[in-house]
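Peer 1: return a 3D structure for these sequence lines:
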Amino acid sequence: MNDVPILRNWHDDADIRRDLRSWQEEGAAVREVRLPDGPRVWLVTGYEESRQAFVDPAIVKDYRKAPNPQGFGRFLHRDESWAGPNSVITTDGSHHTRLRNTLRPFLNRRALDTLRPVVRTICDETLDALAEPLDPDLMRDFARVVTARVVNHILGIDPRHLDTVISTSTDYGAGEGSHRANAAIARLSAIIGETVTARKRTPDQGIISALVADPTLTARDVLGIASTVIIGGTLTTSTLLGWGIAYATTLDDRHAVMSDPRRREGYIEEMLRRYSPTRISTWRFAAEPTVIGTTPIPAGAVVCIAPAAANRDPRQYPDPDLFDPGRPNAANHLAFGHGAHLCIGAPLARLEAATAYSSTFTRYPNLRLALDLEHIPWASAVVEMHPRTLPIDRNSLFM
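Peer 2: Take a look at the predicted model:
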C-alpha cells in the first residue's frame, strides 16, 4: 500500500503540467493513486482511456451498486443533497434518465433562445455595477454574480438569496476541507426547502415549480436535482467566465476574437480544453472487474477521470499546452464529460460564456487585470479548481 503515490493538489496550471509530464514520460494513462484525504482511486488521465471509462457499463455512478468501495464510505454520505443517491450525478440507467429528463425542457434549444436576452441583461447589469467598488474583481463582482443570477432565474429562487447562493458555491469549491463544504450544503438545502414551499403556494415557470408538480419525484429527488443545478451551474461556469475574460486581456486581437461569433466559439472551446475547470470528475465505481485501456480495474475500485489531464493528452492534442483558439479538434474536449453523464447544462454554460465575453469587451474595451496571470492565486478541491480572485485595474474601466 505504501507504494501507491499520493495525488498532490493542483493549485495552478504549473502543477498540472508537472504531473502530466511525469505521467506521460512513464506512459501511464491509468494509475492507482491515493487522494490527499486518504482513499485510493484509479485515476484516468489519457484521452481515449477517459472516453472509454465514461461509457464503460461496468463503471457506475451509484456507489450502492459497487461491492464495498475501497475506503470510501465516510466520503460518500457527507453531502446527501449534492452527491447522495438521489442526485443526477450519482445515479445510472433509467433512474438517471428520469431525473435528467426533468431538466431537458429548461435547457433545450428553445429554452436557451428564450434565456438569451435574459443572460444578456444579467451580464449588462452586472457590468454596469463593476466599476462601483474601489477594488473591482472579475470573479467576485462579475463571474460569480452572473452565474448565480442565471441559476436563480431558471430555478425560480428569490433574488434576495443571491448572496447566499454565491457564497455557498464559493465555499463548496474552496478546497478547505469538508467542514466548510458541509456548511455550504446545509445553507443550500435551506434555500431550496424555502423555495419549494414558496413554489407550492405560487408556482412560476422555473425548474423547482416543475419539480414540485411532478408526482413521480420525492422530496429528496427535488433537493438533489436543484442542488446539482446550483453547484454545477455556478462553480465551474464562473471559472469559464472569469478566467476566459482574464486570459483574453492578454491577447492583442481580443476585440476581433470576441466580436466574431465563429472565432469566439473557437476561443470558448479551447478555453474549456486548455483550462478545464473540472480537475477530476465526480466519483465512479467498478461494479465488476473491467479493463480501461490496458489496465485491469478490480471490482469495488473507485475510478476518477481527470478531464484536466485528458484534455492535454498529446496523442489527441499536439502541443497540448499551447492555447490555440483555432485548434480544429478543440471541441472534442472532455471538459463536460462524455456519454450518459455529459453535462446537461453545457449549452447554457457556452451561452453564458459567449454573452459574457462579448458584453465585457464591448462595455470595457480596455479592461486589464491588476496582476499578471502567473500571479493569480487558485483554489483547488478534488473535483475542480478556480481563481480565488481576478483583481481588475480600476482605471482600465474608465479608458
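Peer 1: for the rest of this, base every contact and every neighbour count on C-alpha atoms.
Peer 2: Will do.
Peer 1: and Gln316, what element?
Peer 2: Using DSSP states H and E, Gln316 sits within no helix or strand.
Peer 1: go on, Ala28?
Peer 2: Ala28 belongs to no helix or strand, assigned by DSSP H and E.
Peer 1: go on, the one 10 residues further on?
Peer 2: Counting by DSSP H and E, no helix or strand carries Gly38.
Peer 1: apart from its neighbours in sequence, what residue is nearest it?
Peer 2: Sequence neighbours aside, Gly71 is the residue nearest to Gly38 in space, at 7.9 Å (criterion: CA to CA, 6 or more residues apart in numbering).
Peer 1: now do the SS call for that neighbour.
Peer 2: What DSSP: H, G, I helix; E, B strand; the rest coil gives for Gly71 is coil.
Peer 1: then the one 4 residues further on?
Peer 2: Following three-state DSSP, the label given to Phe75 is helix.
Peer 1: for the one 3 residues further on, same thing?
Peer 2: Three states are possible here, and by three-state DSSP the one that applies to Arg78 is coil.
Peer 1: here's the other one to compare against:
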Amino acid sequence: MSGHQTEESTTRGPQPSGAERAPRPQSLPVERPGPVDLPEEFRRLRTELPVAPLAFPDGPPGWLVTRYDDVRAALADPRLSSRRPHLNSHVRASLITPDEMATLRPSDLLTSDPPEHTRLRRLVSGQFTARRINQLAPRIQDIVDRHLDVLAVGPRPADLMTAVSLPVPSLVISELLGVPFTDRDRYQRLTAELLSLDRTRDQLLASKAEMKAYLLHLIHAKRAEPADDLLSGLLQAQATGTAPTDDEIAALAQLILIAGHETTANVIGLATLLLLRPPRLWDTVRRRPELVDGVIEETLRYATVLQFGLLRVAREPLTLAGQPIAAGERVVLHLPSANRDPVRFTDPDHFAPQRPDAAKHLSFGHGPHHCIGDQLARIELHTLLTTMLHRFPDLKLATDPDRVPTHTHRVIHGPARLPVDFTP
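Peer 2: You can find the predicted model right below:
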C-alpha cells in the first residue's frame, strides 16, 4: 500500500464536516474495564470520530487515529515522521529536552526516518539473521525446560511472571545480544524504570544515563573480546567502515534489549491469562497443540502490549480519513484500537484462537518500521506455550481473572503478577 493512499483508501462512510469535525480535544483514553479490555471510548471513536482531536500533556493538541485501515496506511506513510523529542509525550509531559535526549540516546530504529533509519535497520538486520535465530531454537527449548523445572518444584501458588515469563525472554535476548545474564537484575530494573510513566525528571535522567553507561561498558568489553553475538557483529561492521558510532550501537542495543524481553514477557503472561480464564481454553489447546500459533497471533491482536500507540509527526500537510493534518502536528496511531476494529476483524472483542486472519494484526507494526524481532518472539512464544501446555495440564489461575493487576503506568501492557497453581 502506498503511503500516499491514506485519504482514498481508508475513508469509509460519511465523514463529519464543519464544527462537527473539530470537537474539543480529549486526553487519550486509558482506563480499562478489565485486565484485557480496552477503554470503552475506542468503540465510539472508531465509529464517530476515527481521527479525533487529542489533548497532549504538553504542547498543542494533535490527533488520535483508531481504525485499522487508517492506522495501517499511516504506518507506511513517509509524510508521517518517527522523529520526536520524547517517545511517550502523548501520555506523559516531556521531562527531558531534545538536547538531553540526543545526548543520552541518539536516534534508533524507533525514532528515525530514511535514510538514517534505512542505514540503522540494515546494520541490525545484518546481525539479526535467520541463521542466528534458528541456532537459538535448541537453546530456547533448554532455557524453557530449566525454568519450568524450577516452577514445578517451587512454592505454590507461583507468580508466573517472575518465575517464567520474564526470565525466559531475558535470557534469550541476553544470549543473542551478548549481554551477561548475570546482569539481568540491573537491566530489568532499568527497563522497568525507562518504561514507567510515573518517574520524576531526575529519576528518568539517572536511569537513562545509567543504561547508556552500562551499554557503553559492554561495547568496550566486546571490542576487546568479541564473540558470536549481535553486539560483536555491530562492532565488526564499525571496523569495516559502515561507521555506526558507539553511541548508535548503545542506542540500538538498548532498544533490542528492552523490546526483546519486556514485550515477549508480557505476551506470555497475557496468553496464559486468556487461556486460563473462563471458559478455560487451556484444555482445548492442550488437546489440539496445532492451535498454539493461533493463540499467539490472537493474543498479539486481542491484547496488544504497546498499549498507548505509536507517535508520529507530520512532515508536511496531509489528509487522513478526510481529516486535514497540518505540518508539525502530532499523530498517535493506536494499535490496540486498530486491532479491535470490527470492520477488519469479525467479533473483535472475542478471543478466538482459531481466528483465520488474526495474523493480520498490527502489533509488530507495518511498513518500514515493522518489528525486526517478530520471528524470534514467535519462536519463543511457541516453545514456551507448547511446553507449558504439555507439562502443566491442570495449570490454573490462583486469583480472580478479572482482578489480575496490570501495568497501568507503563508503556507495555501486561500482568504485573500472574499467580498460578497446579498439581506437582
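Peer 1: for the first structure, what spans make up the strands?
Peer 2: 30-34, 40-44, 59-60, 284-286, 290-292, 295-297, 302-305, 378-380, 385-387 (DSSP state E).
Peer 1: right, and the residue nearest to Gly38 of the first structure touches Leu35 too?
Peer 2: No. Between Gly71 of the first structure and Leu35 there is no contact under CA atoms under 8 Å: 11.1 Å.
Peer 1: quick one: which of those two has more around it?
Peer 2: Leu35 (16 against 13; other CA atoms under 10 Å).
Peer 1: on that earlier part again, quick one: closest of the strands of the first structure to Ser358 of the first structure.
Peer 2: Within the strands of the first structure, the stretch nearest Ser358 of the first structure is strand 385-387; the backing value is 20.9 Å (CA to CA).
Peer 1: the second structure: matching residues for the closest one?
Peer 2: Using TM-score structural alignment, strand 385-387 of the first structure lines up with residues 413-415 of the second structure.
Peer 1: so what does Phe128 of the second structure match up with in the first structure?
Peer 2: Per TM-score structural alignment, Phe128 of the second structure is aligned with Leu107.
Peer 1: how close does its match get to Asp113 of the first structure?
Peer 2: Going from Leu107 of the first structure to Asp113 of the first structure by CA to CA, to the nearest Å gives 10 Å.
Peer 1: higher neighbour count, those two?
Peer 2: Leu107 (18 against 12).
Peer 1: so Ile219 of the second structure makes contact with Asp246?
Peer 2: Yes. With contact defined as CA under 8 Å, Ile219 of the second structure reaches Asp246; the gap is 7.3 Å.
Peer 1: more neighbours, these two?
Peer 2: Taking neighbours as other CA under 10 Å, Ile219 of the second structure and Asp246 compare with Ile219 leading, 24 against 16.
Peer 1: list the contacts for the more buried one?
Peer 2: Leu231, Ser232, Leu235, Asp246, Ala250 (CA atoms under 8 Å, 6 or more residues apart in numbering).
Peer 1: what about the first structure, which of the residues you listed hold up?
Peer 2: Shared with the first structure under both residues aligned by TM-score structural alignment, their matches' CA atoms under 8 Å, the contacts from the contacts of Ile219 of the second structure are Leu231, Ser232, Leu235.
Peer 1: name the nearest residue to the aligned residue in the first structure for the first one, sequence neighbours excluded.
Peer 2: Put plainly, it is Leu231 of the second structure. By TM-score structural alignment, Leu231 of the second structure lines up with Ile208 in the first structure. Take Ile208 of the first structure and drop its neighbours on the chain: the residue closest to it by CA to CA, 6+ apart is Leu155, 5.4 Å away.
Peer 1: I figured Pro92 of the second structure was touching Leu197, is that so?
Peer 2: Check again: residue 92 of the second structure is Arg, not Pro. Yes. Counting by CA under 8 Å, Leu197 is a contact partner of Arg92 of the second structure at 6.5 Å.
Peer 1: re earlier: got the contact list for the match of Phe128 of the second structure?
Peer 2: By CA under 8 Å, 6+ apart, the contact set of Leu107 of the first structure is Ile344, Gly345, Pro347, Leu348.
Peer 1: map the first one onto the second structure.
Peer 2: Using TM-score structural alignment, the partner of Ile344 of the first structure in the second structure is Ile372.
Peer 1: alignment lookup: Thr90 of the first structure to the second structure.
Peer 2: Using TM-score structural alignment, Thr90 of the first structure sits opposite Thr111 in the second structure.
Peer 1: show me the contacts for Arg104 of the first structure.
Peer 2: Per CA under 8 Å, 6+ apart, neighbours of Arg104 of the first structure: Ile344.
Peer 1: list the contacts of the spatially most central residue of the first structure.
Peer 2: In the first structure, the residue lying closest to the centroid (CA atoms, centre = their mean) is Thr236, at 3.1 Å. The neighbours of Thr236 of the first structure, taking CA under 8 Å, 6+ apart as the test, are Pro277, Thr278, Glu384, His386.
Peer 1: max pairwise distance over those: which two?
Peer 2: Thr278 and His386 (9.1 Å).
Peer 1: out of those two, which sits in the busier spot?
Peer 2: Taking other CA under 10 Å, Thr278 of the first structure and His386 do not tie; His386 has more neighbours (30 against 27).
Peer 1: could you pull up the residues touching that one?
Peer 2: Taking CA under 8 Å, 6+ apart as the test, what His386 of the first structure contacts is Thr236, Thr239, Pro277, Trp378, Ala379, Ser380.
Peer 1: rerun that using 7 Å as the cut-off
Peer 2: Thr239, Pro277, Trp378, Ala379, Ser380 (CA atoms under 7 Å, 6 or more residues apart in numbering).
Peer 1: just put the contacts of Thr236 of the first structure in JSON lines and tack on distance to Asp12 of the first structure.
Peer 2: As requested, the contacts of Thr236 of the first structure are arranged in JSON lines below (distance: CA to CA, whole Å):
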{"residue": "Pro277", "distance to Asp12 of the first structure": "11"}
{"residue": "Thr278", "distance to Asp12 of the first structure": "13"}
{"residue": "Glu384", "distance to Asp12 of the first structure": "11"}
{"residue": "His386", "distance to Asp12 of the first structure": "9"}
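Peer 1: just tell me what Pro61 of the second structure corresponds to in the first structure.
Peer 2: So, by TM-score structural alignment, Pro61 of the second structure is matched to Arg40.
Peer 1: equivalent analysis for Arg312 of the second structure, please.
Peer 2: Aligned partner of Arg312 of the second structure by TM-score structural alignment: Arg284.
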